[in-house]
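**Q** predicted model follows, preceded by the sequence.
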Amino acid sequence: MVIFNDVLIENDEAKLPYNNRGTFYGDGVFETIRCFQGTAIFYESHYFRLMSSMRLLRMEIPQFFTPEYFEEQITRLYDTSKVKGGHSRVRISVWRNAGGLYTPTDNTVSFTIEMTDLSQIFERSEKNEVELFKDHLLPLGMLGNLKTSTKTVNILAGVYKTENDYDDMLLLNQNKMVVESISGNLFLRSENIIKTPPLVDGCLNGIMREQVIAQLKRMLNYEIVEESITPFELQRADELFSTNVIQGIKNITKYRKKEYEQTAGDELRSFFNEKLFS
């Protein structure tokens, strides 16, 4: 089942107009939320990021787009879904309605909310070999912080990954700094110093990134800094991991000839599994 403009229908009945601006121009945003037993994790952060993204893209926010409304719709989907084990993934997609060419003539929106089964807690990475993706670069600035429908660089990195038998790719920005993985924020540990790229480098303003930074600040054995990461630092690091709300903390096990520890990743993973799913 999927909620399409407030109507709960079967997935194959959700028909989009051929000229919707999400398809024509990538004129949309989305939010991916992890849920446990029908409750959205880090819900407030997700909600405000979605509203902020819509405002930045000058979309007209419907009056009923309240925090309570989306919580009710998630419960509505959970009650009609076949989710096993209580773990699920919710995607809220919002796009500007048809009208105009590059310049829209209508700033109202349509939306869908869908739920799929996850059936696991945050799990340890046994194999996650990565490489740098150099064919295309991410832009600097605020638009890179948003979850927009325009994810061409990430898509092409995913194609390259599959064609060359890697597990993930690390993406570069226009300054040739390492920004993130295909679907997660990047953290690099050297001894007790953990670095993650600042938002001005164009990385996603990730919800799990925010939570991991907050937790690292509470831990006495690590120091967290937001600082650009050069490609040369990767092979000198003790540990690399990426984060998102679906996979949690995903350790990188190998980059070229370098194999990494999983010390901080294991500590963080244990903390969040106990906090969120116990």
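**A** Arrived safely, thanks for sending. Numbering: from 1, shown residues only.
**Q** C-alpha only now, for contacts and for neighbours.
**A** Fine.
**Q** contacts for stretch 185-195?
**A** 179-180, 196-197, 203-204, 206, 209, 221-229, 234, 236-244, 264 (Cα atoms under 8 Å, 6 or more residues apart in numbering).
**Q** tell me how far that stretch lies from the chain's centre.
**A** With Cα atoms, centre = their mean, to the nearest Å as the basis, stretch 185-195 stands 19 Å off its chain's centre.
**Q** of the contacts of stretch 185-195, keep whichever come out buried.
**A** Buried by 16 or more other Cα atoms under 10 Å: 179-180, 196-197, 203-204, 206, 209, 222-225, 228-229, 234, 237-244, 264, out of the contacts of stretch 185-195.
**Q** out of the contacts of stretch 185-195, which are inside helices?
**A** Counting by DSSP state H, the contacts of stretch 185-195 place 209, 264 in helices.
**Q** take a look at this one as well, against the first:
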Amino acid sequence: MFLWNGELVSEEEIQVSYNDRGYYFGDGVYEVFRIYRGQLFEKQAHMKRLYQSMHLVRIHVPWDEEALAAKLDELAADFGNGDGYLYLQITRGAAPRTHTIPDQIDPVMLGYCEPYASPISQIKQGIPAMTTEDIRWHQCNIKSLNLLPNTLARQQAKEAGAEEAIFIREGMVTEGSASNLFIVTGGVIRTHPADRLILEGITRQVIERIAEEEGIPFENTACSQDELMAADEVFLTSTTREITPVISIDNQPIGSGTPGPVTRQLQEAFNRFKLVFDRKNILSIQ
């Protein structure tokens, strides 16, 4: 089933207008919720970010946060008890093409679930990455449909034999093309502050909480490209990749060239966090 403008429908019932502003301008926002054992992970945090994005781009929806969250639960329940993700997209709606925002327009919402398994081998063994210039706009905190710079950066990484592209803006590290990036130096975790130059990831928020619980120093401070290359450890986080070590950048090994101890500690703590999440949901269902 699909969530289409607030109702669960079959795929055949979905019709997207050629005048949809998401098609013309990328005029919309989206969220990707991770599903573990049929349950939406960190749902409230995702909902908060979704509504913040809509507020910043002036999309006004007829669904309040609680009502939409309930619909997402219905969609996830229809998906079943497996692991996957829920993709939700909201565009400004359909109207004749003009660069200004129409006065009267209804937003268009589409949501669906897909099976997805964590990339275990990459999480265990780590991945190679590369750096590239961050040429994106200055409101990366909005989870916008405008992802062409990210797409081109990821393609550049793929062609270079890397798994992720790390953005560098004026000599400073911002984030990955589809991930938040962290370095570990002297046992201290550092990551770019959650400002307009990055998208504040939900997994990033979880990692900050876990680091505090584990007693690992955590700093929201940007690092330079030189500090990135000299780091003891580098890892990235995202909804789909969880915590993935970066073992080389631009064909140079990071630290020992293997996943480091702080990254491993965080991975183990994250897995325990997911187990607690599972137990809470099992108890709520019983």
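**A** Noted; the coordinates are in hand. Quick caveat: nothing in here was measured; it's all calculated off a predicted structure.
**Q** picking up where we left off before, quick one: which of the contacts of stretch 185-195 of structure 1 sit in strands?
**A** Secondary structure from DSSP state E places 179-180, 196, 223-226, 239-244 of the contacts of stretch 185-195 of structure 1 in strands.
**Q** hey, where'd the strands end up in the stretch 1-150 of structure 1?
**A** Assigned by DSSP state E, counting those that start in this stretch, the strands in the stretch 1-150 of structure 1 fall at 2-4, 7-9, 28-36, 39-40, 87-96, 109-117, 129-138.
**Q** report the separation between the two terminal residues of stretch 35-47 of structure 1.
**A** Across stretch 35-47 of structure 1, the terminal residues are separated by 14 Å (Cα to Cα, to the nearest Å).
**Q** picking that back up, out of the strands of the stretch 1-150 of structure 1, which is closest to residue 150 of structure 1?
**A** Closest to residue 150 of structure 1 of the strands of the stretch 1-150 of structure 1, according to Cα to Cα: strand 28-36, at 7.8 Å.
**Q** going by neighbour count, list what's buried in that closest one.
**A** The neighbour-count check on strand 28-36 of structure 1 (16+ other Cα under 10 Å) flags 28, 29, 30, 31, 32, 33, 34, 35, 36 as buried.
**Q** go ahead and confirm the fourth one touches residue 111.
**A** It stands for residue 31 of structure 1. No. Contact between residue 31 of structure 1 and residue 111 fails when scored by Cα atoms under 8 Å: they sit 11.2 Å apart.
**Q** give me the common contacts of these two.
**A** Applying Cα under 8 Å, 6+ apart, one finds that residue 31 of structure 1 and residue 111 are jointly contacted by 92, 93.
**Q** returning to what we had before: to residue 173 of structure 1, which of the strands of the stretch 1-150 of structure 1 lies closest?
**A** strand 129-138 (4.4 Å).
**Q** and the helix or strand just after that closest one, which stretch of structure 2?
**A** Going down the chain from strand 129-138 of structure 1, the next helix or strand is helix 152-163, by DSSP states H and E. Counting by TM-score structural alignment, helix 152-163 of structure 1 lines up with residues 148-159 of structure 2.
**Q** mean shift between that stretch and structure 1?
**A** Once fitted to structure 1, stretch 148-159 of structure 2 is off its aligned match by 1.2 Å on average (mean Cα distance after the TM-score superposition for structure 1).
**Q** what comes up buried for that stretch?
**A** Residues 150, 153, 154, 155, 156, 157 are the ones in stretch 148-159 of structure 2 that count as buried (16+ other Cα under 10 Å).
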